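>>> sequence unavailable; structure follows:
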């Protein structure tokens, strides 16, 4: 009985509950409550304005109905329209005012928040709209559920209207369409870590692979692998870019102009190869912010983009040892120190001996030895070092302060003695060469569109030489000093995603002193000159990656206070992608230079450093000016790279004493110009871990001295044909490079005959540079291997071999009258013989 009562009670309870539910479903409740229930049941979101729902009450649709049927049910019993978007978003409109809803917004660049004008708004029904100058757009909503925004140079973006209905006027950010176009940038040029972009060659030592004969990322040696850049005497102190002299190149280290570029009298670069972060090399089309050069620009920057982790490295090779350290002071500041010193104080390696023989052949130092044959002794001491210091400080989020200091020093002392019977002679030569520099840089970021850089720098160069001949009681001293002070202001403005505008001002004061004294007979000569210049710079940069156009057009207005003279220098870099793989590049520039190196006598500074710096006086020493134009085509596809470039270059205002003549023009002081027309070709292929390239350079380089007869003849630095080839293997930790270099010989001037009247010993020369030396040929090899220990210390071993075949390449030849026999003496200078080098390096 009790069991049946329990069953009856349960059935009655179920009927009451079902009835209650039925009554509840039929009861009118606020529509907002019903929508909330549907959102939970069907996982959707309703979008609406509060005023159209506040007064509406109705009964809820059955839970078991589909979403579509629920919406249809509500639409039939209300005066509302329900717009279903992908079963995720449902827009609710009043049927009477649905067509009056206005959608508006702003389209901006995600990179710099600049308004994007003429952006296209596309709808599914083919209706379109565009943005105005402020990036604003608006339209009346009809049946659209989404639209797409697009603009050239930006990634398109699809917008769902349901996403923005709750916002009165929304902002849309478009991402710039970044395409690293192969026709504009060659990320692998000759070797890893070297790239070519918009006429600029960039070397990043930290990513540097390997080149033949190099085991270190030495910028001044590496740049000689680029077509059009050579050194007729294998010296980094005599780099010739498209036929120009070394002093016509502008070398900058962190904004400091460097007047000394080599150690060991040009055989080793003066810049620590393990320090620089980026090296930029311009053969043509340099920025208007670079002045004081009529040839190339080499800008070495060791400024990092961020205060990365501290590290330490040290290494040694058969010439020098170096150390590098970087450590943080605070989260926003660090100090970077590097030092390098020759090891010749401790040991004379095979490499050192080959360098020494190359540097001092046919100088007064070897001449002394050649004139002695009995009881000869020599005590020589040679050494060099360079030190750099960087202090980096971030101040807040918008300011950055950098202090750079550099010291470069070379010292040579040679004491020679000889005796023959009762006759004794001795001679002491000393030479000091040094370059100090400092730069204080302040960068201010005013916002996303504007930055300002302020630089103030100094550079001090000194070359001192002394020759003491005890037998003749004669002491000769020579000095060449340069003090360069500079200030530069640079403003960068981003106008929009395609256009940038830069402007600035630069002031320079250069003072040069030359001194020469002799005690017997007494002679004293000292000259000091100071030149002040100002420059106003304007530059506009246009970049459109979609149309494949890059254009950098600038102009530099120079004013020389001493001469009250203006000089205008336009600059141009233009790149156009003819197709996805084919690129056209046009570079042009006008430049000028007020300082230069000259040679009074070939035996100045004992024939080792014959050049000293002087300033223009606007008359006998004119301002050098250059104009250059080059047109190139480059093709890049499937790891192939072809570059074909033609160029024209003319430099006016040169002096004969700056060209290093050793013929009938040696002691003349005349002015002229030179013109170069040339072609440069590069073919490169990379296959997995292997790469190879071959380059060819042709140039026709001629002087024009109007007051000399003949007026036109070949340039001293002309190399008609240069061919280079290299093959490299680069996989993981092992790198190997083998390369050859062949070039036609530079010109020489031969005497008319070898018969000279002893009573009147004079040299009679043929036409200047009437003959070419024998061709130059060399094969070089280099290899590096690195590994890492379990405790994180990295080791690197390097081996190089220059001139594997030990070929005796003649690099210079001149003629003089022998003081002993009054006959013509043929003097020849040769390149480095077979020279090995070995390096070991650690880093952590």
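Done, it's in. Please read these numbers as outputs of a predicted model, since none were measured by experiment.

>>> for the rest of this, base every contact and every neighbour count on C-alpha atoms.
Will do.

>>> work out for me the element the nearest residue to residue 388 once chain neighbours are set aside sits within.
Spatial nearest neighbour of residue 388, excluding adjacent residues (C-alpha to C-alpha, 6 or more residues apart in numbering): residue 406 at 4.4 Å. Using DSSP states H and E, residue 406 maps to strand 399-420.

>>> so how far is the helix or strand just after that strand off the chain centroid?
Under the assignment DSSP H and E, the closest C-terminal helix or strand after strand 399-420 is strand 423-445. Put simply, strand 423-445 sits 26 Å off its chain's centre (C-alpha atoms, centre = their mean, to the nearest Å).

>>> which non-adjacent residue is nearest the spatially most central residue of the chain?
Residue closest to the average C-alpha location in the chain (C-alpha atoms, centre = their mean): residue 280, at 1.9 Å. Closest residue to residue 280 apart from its sequence neighbours, by C-alpha to C-alpha, 6+ apart: residue 202 at 4.6 Å.

>>> if we can go back for a sec, and the residue nearest to residue 388, how many neighbours does it have?
Residue 406 has 23 neighbours, counted by other C-alpha atoms under 10 Å.

>>> same deal with residue 818?
Residue neighbour count, defined by other C-alpha under 10 Å, stands at 12 for residue 818.

>>> so it sits against residue 827, correct?
No - contact criterion C-alpha atoms under 8 Å: residue 818 and residue 827 do not qualify, at 10.5 Å.

>>> who's in contact with the residue nearest to residue 280?
If you count contacts by C-alpha atoms under 8 Å, 6 or more residues apart in numbering, residue 202 has them with 193, 194, 195, 196, 278, 279, 280, 281.

>>> next one: the residue nearest to the centre of the chain from residue 808, what distance?
The gap separating residue 280 from residue 808 is 34 Å, by C-alpha to C-alpha, to the nearest Å.

>>> equivalent analysis for residue 709, please.
Using C-alpha to C-alpha, residue 709 is found at 35 Å from residue 808.

>>> looking at the two, which is more packed in?
Between residue 709 and residue 808, counting by other C-alpha under 10 Å, residue 808 is the more crowded of the two (16 against 11).

>>> okay, pairing it with this:
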């Protein structure tokens, strides 16, 4: 072996030993790669921005760029990036340009969430509807959620905005009054209030200051002043239907609201892949505030009302065709009035006056939509109600009822121009009532005749079944015509009576923007439990009936400007009234006639301005029997005029200023002309004028203003608001206070000034 051969062999061996070390050194010199991930969201609301272009550019070399698109959850990812600085750019036509510098580190994932500031006028917001988007509906209006929550005088409650629309009488005093609405000359008890298609006991808490269901968890607020579908029954006035929305599915969120009179909080978010849930609770502060603001020289009592309510919703999607929803709603109202006057004595005079009403409504809903032609919606719930009333020392009423309510609505499109709808609804109720009370004065009866009014002791248990069936055909035989005939059959098992509701509506579209509409039909309502309860009422009563004729026109001028004019005539008969001396305690001898005109000229919120002018003219009269004279309805309000406007200020549209002026006619009342002395009770009994509701309160007017400011942070929003009702302190007349023998009286007015200051955090 030569020396050269040995040297070559040793060199090769040495090279083989060095190769692994050289490779490792080379690998060690090459830096590890990194990645960049994040989510594109709307600033403040954290709503994801799907299908949005995202660009990444090397800080040191502008020619090196990467691009991607966000997924359905707004997420993006860049892989295999060299360590260093990069410029992240997001472009969105609805948001301000976004650019940020990010540093990618070796071997570590880098995360950068981007919050886009929406351009003014393009805020992502829900739409809440007053009047469903159904072409066959004669009366409908649509309002954005931003319009609803910003209405002055509504105490930040979208449902109370209904009081500023045509057809609704302004009978509440700055939010205090009925637990329902006076719609087209009928009482609050004559209208239907629905939650997910099923009856709820009341629309507002005691005093009417806040709605019974928190509107933050609602998708639709549907208001029908009249001429509504055969889908709805057991009402002579209007219908208000509330439908809860689906909880958010992208992340955990919620809001907390604190204002002068109440506070509430809501939390919502996903519950797994196909489910989501929401829960909310609210409690009032009214029982702490009112005794302070009510002047003692105006109302000689201490008022202590309070309420709370709660809501819970769980949604579960079973594929694309089925949606299962579980929900629970509840409310508890209490009120105590402590009388501080010793001047006047009547059958209800005492030191205390207590009311407590609570109800709880769990239920479920199933919606099936196999295709675009067929849909079915089933709702079932259990309504438990517990009521206690105490009027002085001797008069009490306690009632507990349980109702199983149900409804099923089915629709099928038979042709492009024809859709058939049918369904059933009803309830089976059972419960008990224990009471020691006289017959309370009815509508049109000014008061008790004497202090020895007969008292009835009731201790009964019973049940009632009220099913109904409806069918209607929505036909569009031509592009300019819509016709909807329908019929409804109602049955009341306790009374053993059946009623029939045929109805017909039509809309004509003669040219673009103009709609002519007309409707007619029958509407029936069963008597209330106290009216037909054996031993207290008349178990032979029949249904009350309304015969309606309505028509109108609406025109869309474009760019959000619309005008809607409607007129109607309604005849009432079979109304339950107090019987005369030789008749049962209640009879169906009452009659009524109502006519009116409603105007709504409106500018929808398109950029910064929204508002409307609403005018309602109504004359509502009643006749208690064939021999009686016609008189005004207790809550007849001839004129109700509302002018409302709201304007959004600031470069980011984060300020809003609004005002509402309202003028209304006074309500009728029956004056006291003299009094009779009752030696047995050592008290005076008022003698009322023979002309019932012959007098009328003075007209009332007020100005409400509202200011909102939105503070937007990356992951939440803070809204501050000031809502002032009756800015110039005009006194609202609510009645008269008499001395012990009714020879003197003085007007009683409600607090003239009512501010609400609030904070709301949304995350």
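Looks like it came in fine. Because the structure is a prediction, the values reported are computed rather than measured.

>>> do a quick rundown of the strands in the stretch 501-650 of structure 2.
In the stretch 501-650 of structure 2, the strands defined using DSSP state E, counting those that start in this stretch lie at 514-525, 544-558, 561-578, 586-603, 609-623, 631-632, 639-649.

>>> please apply the same query to the stretch 251-400 of structure 2.
Going by DSSP E, counting those that start in this stretch, the stretch 251-400 of structure 2 shows strands at 253-259, 262-270, 275-284, 301-318, 322-339, 353-368, 374-391, 395-415.

>>> how about these, which one is nearest residue 644 of structure 2?
When those are compared by C-alpha to C-alpha, strand 253-259 sits nearest residue 644 of structure 2, at 22.8 Å.

>>> corresponding residues in structure 1 for that closest one?
Counting by TM-score structural alignment, strand 253-259 of structure 2 falls onto residues 311-317 of structure 1.

>>> now do the buried residues in that stretch.
Using 16 or more other C-alpha atoms under 10 Å as the test for burial, stretch 311-317 of structure 1 gives 313, 314, 315, 316, 317.

>>> and the closest residue to the third one other than its chain neighbours, how far from residue 730 of structure 1?
What that stands for is residue 315 of structure 1. Leaving out its chain neighbours, the residue that sits closest to residue 315 of structure 1 by C-alpha to C-alpha, 6+ apart is residue 841, at 4.0 Å. Look at residue 841 of structure 1 and residue 730 of structure 1: by C-alpha to C-alpha, they are 19 Å apart.

>>> and residue 552 of structure 1, by the same measure?
Going from residue 552 of structure 1 to residue 730 of structure 1 by C-alpha to C-alpha gives 35 Å.

>>> more neighbours: which of these two?
Neighbours per residue (other C-alpha under 10 Å) separate residue 552 of structure 1 from residue 730, with residue 552 holding more: 23 against 19.

>>> state the span of structure 2 onto which the helix or strand hosting the more buried one is aligned.
Element membership for residue 552 of structure 1, per DSSP H and E: strand 549-560. Alignment of strand 549-560 of structure 1 against structure 2: residues 481-492, by TM-score structural alignment.

>>> next one: the matching stretch to chain centre, how far?
Mean C-alpha position of stretch 481-492 of structure 2 versus that of the full chain (C-alpha atoms, centre = their mean) differs by 26 Å.

>>> now do stretch 698-718 of structure 2
18 Å.

>>> mean shift between stretch 643-654 of structure 1 and structure 2?
By mean C-alpha distance after the TM-score superposition for structure 1, the fitted stretch 643-654 of structure 1 averages 1.7 Å away from its aligned residues in structure 2.

>>> structure 1: which residue goes with residue 236 of structure 2?
Under the alignment (TM-score structural alignment), residue 236 of structure 2 pairs with residue 294 in structure 1.

>>> count of neighbours near its match?
Applying other C-alpha under 10 Å, we find 28 other residues in the vicinity of residue 294 of structure 1.

>>> for residue 591 of structure 1, see how far away it is.
As judged by C-alpha to C-alpha, residue 294 of structure 1 and residue 591 of structure 1 stand 5 Å apart.

>>> report the secondary structure state of residue 23 of structure 2.
Secondary structure for residue 23 of structure 2, judged by DSSP: H, G, I helix; E, B strand; the rest coil, is helix.

>>> nope, residue 761 of structure 1 is what I was after
Looking at residue 761 of structure 1 with three-state DSSP, the answer is coil.

>>> just give the nearest non-adjacent residue to it, would you?
residue 822 (6.3 Å).

>>> the one you found and residue 757 of structure 1, how far apart?
Taken as C-alpha to C-alpha, the spacing of residue 822 of structure 1 relative to residue 757 of structure 1 amounts to 8 Å.
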